[in-house]
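J.: Sequence first, then the predicted structure, then my questions.
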Amino acid sequence: MVDFSFGQGPTKEVLSYFRDKGWKPSFSYKDVWGSEHVYAFTVAKATEMDVLRTIRQSLDEAIEEGIPFSQFKRDLTPKLQALGWWGKKTARDPLTGEIIVAQLGSPRRLKTIYRANVRTAHAVGVYQRAQRTKKALPFFLYQLGPSEVHREEHVNWHEMIAPVDDPIWDSIFPPNGWGCKCRVRQISKAEALRRGYSKDKIPELEMTTWRNDRTGEELDVPVGVDPAWDGNPGRVREALLKKKLATSTRTAKEVLKKPVPSSGSRAIPDAFSTAKKVSAKSFSDVLDKLPGAEEQVEKLARFTKANNIKTLFLKQAEMGRNKTSLKIAEPVKNYLDKKDVAYPQMLYTTRAPGRANGFTFLSADHVVVKVKARTNPENVKTEDLSNAVNIAYDKNKSGNTAWSLSSIVRNLTESGDHGGALVTWLHEIGHQVQFKAKLDRKPGKTGHLTQYSATNDYEYHAEHFAAWVLNRSALERFDPEAAKYFDDLIESAIHD
C-alpha cells in the first residue's frame, strides 16, 4: 500500500503550523482536546520531554523531507527504545492515581502518530492556501481517500461541494477520525456548477453527544466524525495567526536595530552548504560565543586554516548514492578542488545516510556533516553545548553513560538538531586532528566519557576532542590527563 507523502514537498503553511506548536506532555489522548492540538504538540503516554522531543523531531523531518512511514519507523524505533519508551509498561495515571499497563511505543502506535500528525499538518496547509486563492477557486470538493473500507457518513459526503468559507467545514474538514484518509480538493466555480453544485445540496449534519470521561466535558460532534477530530485546525490556525499579528509589539525598526554579530575567529574557514541558513560564518559565530572556550576555539581556527580543512553541510538525501546526490557532484568537486576525481560522489556519500550524522576519512581534507533544510545556527544556545559535557560527565559517573555528545544536544536540549549538527562537525574535526597529528592511539590509562568514545581509538579522539572544545574544564574534571593530551595534540596537528 502506498503511504501518505507530500510529493514535491510541504508548503510553508504546513511547516510553520507544525513548528509553531508548543509542548504538552499528556497521559491520555483525551487530556488534550480538539483545537488544543493546534497550539500544542502532544503524544499520549509521552509524559517525559526527552521522549516528546524525540518524536517531534522525527515528525518534523518526515513532514519537511517527505519521509515515508517505513523510514520514519525504522529511524525512530531505536531512539525510543533507547529512551525506554517502548512496549507495555506499568504506569500511574496522574489523573486517577490508578496503576495501569500502558502501551508505549509500538509499530502500530508509530503508524497512528505519523498519520495523524502528517495528515493534519497537510490539511492545515490546504485550508490556509485556500484562503489566499479562494477568489479563483472558491469551493471545496469532499473526496474519499484510498482506504479499503469507508465510514458510511464519509461515503455520503463524497463529491459534496461547499464554499471554502461555508460553516460545514468547521465540523467535517478532513481528516475526520483515526485512520481517515478523506481529503478536499479546491475547485473553481465553473467546475462546481458542472458538478451540479447547489447550496441546497449542502447536508445538515446529524449530531451526537459525547462525554469525555477524563474531563467530564460533554460535546456535540457530527455522526461519522471521531470525537476530538471534529473542527477545522486550519481555521483555528488562521485565527491564531491573526491574533499574533494584532498583538505583536515588534516593529520593523526594532528588527533593524538588532546588532549584526561579528565574524569572530572563523573556526570554520569556509563551507559548501545546501541548507539556506547554514554557513561557515553562522556556525563560527556560535563557536565564538562559547563560554570559557576562547583558547580552544582559537587553536581550532588555527588548525582548520593551517590544514585547509573544508566542510560540506549536506542534507540526508544528498549523502546517499542516488540521483539527488549526483546533482551536486560537479559543484562539490569544484569546491573541494578535486577536478581529477572520476567519481566525486565517493567524496561525500555513504551507504547509510539515515544512520550517519557525519563522516570523514584519513585521506580527506574535508568533513561531511548532515543538516536539515530547517537547520538554523541562530537556534543554538551556547550554554546547551557546553552543558552537554557536564551532562555526559554526570551520566558517566552515575553508571548511565550517554551514547554521544551529539545525542545529548539533539535529544536533551532546546538546541536540538541545530546544535547537534555543530557538535557533529566538532566530532569529525576531531578525527582530522588525530589524522594530521599522525597518532593512532589514545593516551595510556584513560576513561571514556561516552559510549561512542569507547568504540575504538578513532572515536575516542573525536568525542573527547569535541568535549575539549565545548567545555575543557568539564573534560579535565572527568580526566585531567585527557584535557592535557588534547592541548598538546592540536598543537602537534597545527605544526605538522
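T.: Yes, it's here.

J.: only C-alpha atoms for contact and neighbour calcs from this point on.
T.: Noted.

J.: just the strands in this structure please.
T.: Remark: strands assigned in the chain by DSSP state E are 22-23, 40-41, 88-92, 99-103, 139-143, 161-163, 183-187, 207-211, 218-222, 271-273, 310-315, 358-359, 366-371.

J.: Go through the third one and flag the buried ones.
T.: Going back to what we said before, that points to strand 88-92. Ala91 (16 or more other Cα atoms under 10 Å).

J.: Which neighbouring elements make contact with it?
T.: Judged by 3 or more Cα pairs under 8 Å, 6 or more residues apart in numbering; DSSP states H and E, the packing partners of strand 88-92 are strand 99-103.

J.: so how far is the strand it packs on from its chain's centroid?
T.: Relative to its parent chain, strand 99-103 has a centroid offset of 29 Å by Cα atoms, centre = their mean, to the nearest Å.

J.: now do stretch 423-437
T.: Stretch 423-437 sits 25 Å away from the centroid of its parent chain (Cα atoms, centre = their mean).

J.: As JSON lines, the strands of the chain with distance to Glu295 would be great.
T.: Output for the strands of the chain, formatted as JSON lines (distance: least, Cα to Cα, whole Å):
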{"stretch": "strand 22-23", "distance to Glu295": "38"}
{"stretch": "strand 40-41", "distance to Glu295": "41"}
{"stretch": "strand 88-92", "distance to Glu295": "48"}
{"stretch": "strand 99-103", "distance to Glu295": "50"}
{"stretch": "strand 139-143", "distance to Glu295": "62"}
{"stretch": "strand 161-163", "distance to Glu295": "64"}
{"stretch": "strand 183-187", "distance to Glu295": "58"}
{"stretch": "strand 207-211", "distance to Glu295": "63"}
{"stretch": "strand 218-222", "distance to Glu295": "62"}
{"stretch": "strand 271-273", "distance to Glu295": "23"}
{"stretch": "strand 310-315", "distance to Glu295": "21"}
{"stretch": "strand 358-359", "distance to Glu295": "25"}
{"stretch": "strand 366-371", "distance to Glu295": "23"}
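
J.: most tightly surrounded among those?
T.: Most buried of the strands of the chain, by mean neighbour count (mean count of other Cα atoms under 10 Å): strand 366-371, with a mean of 25.

J.: Between strand 310-315 and that strand, find me the angle.
T.: On the basis of axes from the mean of the first three to the mean of the last three Cα atoms, to 10 degrees, strand 366-371 is oriented at 20 degrees to strand 310-315.

J.: so how far is strand 366-371 off the chain centroid?
T.: Distance, centroid of strand 366-371 to centroid of chain: 17 Å (Cα atoms, centre = their mean).

J.: what does stretch 488-496 give?
T.: In terms of Cα atoms, centre = their mean, the centre of stretch 488-496 is found 36 Å from the chain centre.

J.: Second structure for comparison follows:
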Amino acid sequence: MNDLFDLLADGEIVFEEAVKYFGDKLPVTSAEFHKLAEEYKSLAFTVSGYTKAQVLKKFHEELLKAIEDGLTIKDFKENMNDFLERRGYTGLTNFQADNIFRTNVQTAYQVGHYKQMTSPEVMKLRPYWMYDAVHDSRTRPSHLAMDGRVFRADDPIWNAWYPPNGFRCRCSIVTLSERQVQERGLKVESEPPVSAEVNGRFVNILPDPNFSTNPAKHAFKPDLTDYPPALKKAFEKRQKSQKDG
C-alpha cells in the first residue's frame, strides 16, 4: 500500500491548501533561514549549499510544480540537474534529491491535510488524532516512541508534534472518532511524553531540530510589518520579479 507521501507525489491527492502553502513560501539563503525564529521558518524556503536567488527560485518552482502536477522525485531531479549543470553546478545526488523533495512535498501535503482535518465538520465527527509512524529501520526512535499515541485534536501537543518532524520524515496523523477510540481500547493522553523505551533503549521524545512547530499554524500574511528583514527582502524580490515578468 502506498503511504500518503506517495499518493501525493503520484498525483492521486492534491490539496489546494498544500499548493497555496508552498507557493507562499519565500526563498532565502540557508544563513538567513537559520537566523529566523521558529515561528517564521515555515514561511521561508531554502536549500542548503545554494545562495543565489535564481537557483533557490528554480528549486522552489520545481517543487511547487511537483505538488501541483504530481511530478516524481525522478522528474524533479532531472529538471534540477539540467538547470544546475548548465550553470556550472554539480548535479544533485539521489540522497540530496530525495531529501529536498520528500521533506518539502511532505510538509506541504501535511499542511493541506491539517486544514481539512481541522474543519468544524471533521473535528466534530473525529475529535481525536493518533500519531502514525512507519515501522522500519529508517524511522527515528523518537518518532517510533510517538507511534500510536492518541490526543484530542485540539491538544497543544500538535503544535510541536505535527509531521513532518524531521528531514525525510514519513510520519502522519490519523483521525479517529469517539467510537473508534473506545472499540480499539486506545488511551487518550493529555500530557506530552518525555521518554520511552524503544527497541531496548530509552530515548527522549522530541521532534528533530527545526521541526518542533506546526507549519499549518503560521500562514503567510501580506502585511510584513513584523516580519524579519530576510523575509521582507525575499517578498520584495518576488514582487519585483512578478511585476517585471
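T.: Nice, thanks for sending it over. All of these numbers come straight from a predicted model, not from anything done at the bench.

J.: returning to what we had before: nearest to Asp31 of the first structure, out of the strands of the first structure?
T.: Closest approach to Asp31 of the first structure among the strands of the first structure is made by strand 40-41 (11.8 Å; Cα to Cα).

J.: residue range for the closest one in the second structure?
T.: Counting by TM-score structural alignment, strand 40-41 of the first structure pairs with residues 44-45 of the second structure.

J.: Mean deviation, the matching stretch versus the first structure?
T.: Compared with the first structure after fitting, stretch 44-45 of the second structure deviates on average by 1.7 Å (mean Cα distance after the TM-score superposition for the first structure).

J.: who's in contact with that stretch?
T.: Stretch 44-45 of the second structure is contacted from outside by 25-28, 33, 60, 231, using Cα atoms under 8 Å, 6 or more residues apart in numbering.

J.: If you go by neighbour count, which of those are buried?
T.: Neighbour-count burial (16+ other Cα under 10 Å) applied to the contacts of stretch 44-45 of the second structure gives 25-28, 33, 60, 231.

J.: and which of these is nearest to Asn94 of the second structure?
T.: Using Cα to Cα, those come closest to Asn94 of the second structure at His60, 18.2 Å.

J.: What's the biggest helix in the second structure, counting residues?
T.: In the second structure, with assignment by DSSP state H, the single longest helix is helix 94-117.

J.: Identify the residue spatially nearest to the residue nearest the centre of the second structure, adjacent ones excluded.
T.: The residue lying closest to the centre of the second structure (Cα atoms, centre = their mean) is Thr107, at 1.7 Å. Nearest residue to Thr107 of the second structure, sequence neighbours excluded (Cα to Cα, 6 or more residues apart in numbering): Pro164, at 6.0 Å.

J.: how about the one you found, what's its match in the first structure?
T.: Aligned by TM-score structural alignment, Pro164 of the second structure pairs with Pro175 of the first structure.

J.: so who does its match touch?
T.: Residues near Pro175 of the first structure by Cα under 8 Å, 6+ apart: 119-120, 123, 181-183, 229.

J.: residues of stretch 204-211 of the second structure that come out buried?
T.: Buried residues in stretch 204-211 of the second structure, counted by 16+ other Cα under 10 Å: 205-208, 211.

J.: ok, those residues vs His218 of the second structure, which is closest?
T.: Nearest to His218 of the second structure among those, counting by Cα to Cα, is Phe211 at 13.4 Å.

J.: In the first structure, point me to whatever sits opposite the closest one in the alignment.
T.: The pairwise alignment with the first structure assigns Phe211 of the second structure to Trp229, based on TM-score structural alignment.

J.: Surely its match is in contact with Asn176?
T.: Yes - using Cα atoms under 8 Å, Trp229 of the first structure is in contact with Asn176, at 5.4 Å.

J.: what residues are shared contacts of those two?
T.: Counting by Cα under 8 Å, 6+ apart, Trp229 of the first structure and Asn176 have no contacts in common.

J.: Make TSV from the contacts of stretch 44-45 of the second structure and add distance to Asn94 of the second structure to it.
T.: Output for those, formatted as TSV (distance: Cα to Cα, whole Å):
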residue	distance to Asn94 of the second structure
Lys25	24
Leu26	25
Pro27	22
Val28	23
Phe33	24
His60	18
Leu231	30
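
J.: Can you tell me which of those end up in helices?
T.: Within the contacts of stretch 44-45 of the second structure, residues falling in helices by DSSP H are 33, 60, 231.

J.: of the residues you listed, closest to Glu191 of the second structure?
T.: Of all those, Glu191 of the second structure sits closest to Phe33, with 31.3 Å by Cα to Cα.

J.: Hmm, that closest one is touching Leu43, no?
T.: No - assessed by Cα under 8 Å, Phe33 of the second structure is found out of contact with Leu43, at 9.8 Å.

J.: Give the aligned equivalent of Ile113 of the first structure in the second structure.
T.: Alignment note (TM-score structural alignment): Ile113 of the first structure maps to Ile100 of the second structure.

J.: nope, His154 of the first structure is what I meant
T.: In the second structure, His154 of the first structure lines up with His143, judged by TM-score structural alignment.

J.: Hmm, Asp208 and its match touching each other?
T.: No - His143 of the second structure is beyond contact range of Asp208, at 9.2 Å (criterion: Cα under 8 Å).

J.: Which residues are in contact with each of those two?
T.: By Cα under 8 Å, 6+ apart, His143 of the second structure and Asp208 have these common neighbours: Asn165.

J.: follow-up on the earlier one: distance to Ser195 of the second structure for the buried residues of stretch 204-211 of the second structure - can I get that in JSON lines?
T.: Listed next are these as JSON lines, based on distance: Cα to Cα, whole Å:
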{"residue": "Ile205", "distance to Ser195 of the second structure": "5"}
{"residue": "Leu206", "distance to Ser195 of the second structure": "9"}
{"residue": "Pro207", "distance to Ser195 of the second structure": "12"}
{"residue": "Asp208", "distance to Ser195 of the second structure": "14"}
{"residue": "Phe211", "distance to Ser195 of the second structure": "18"}
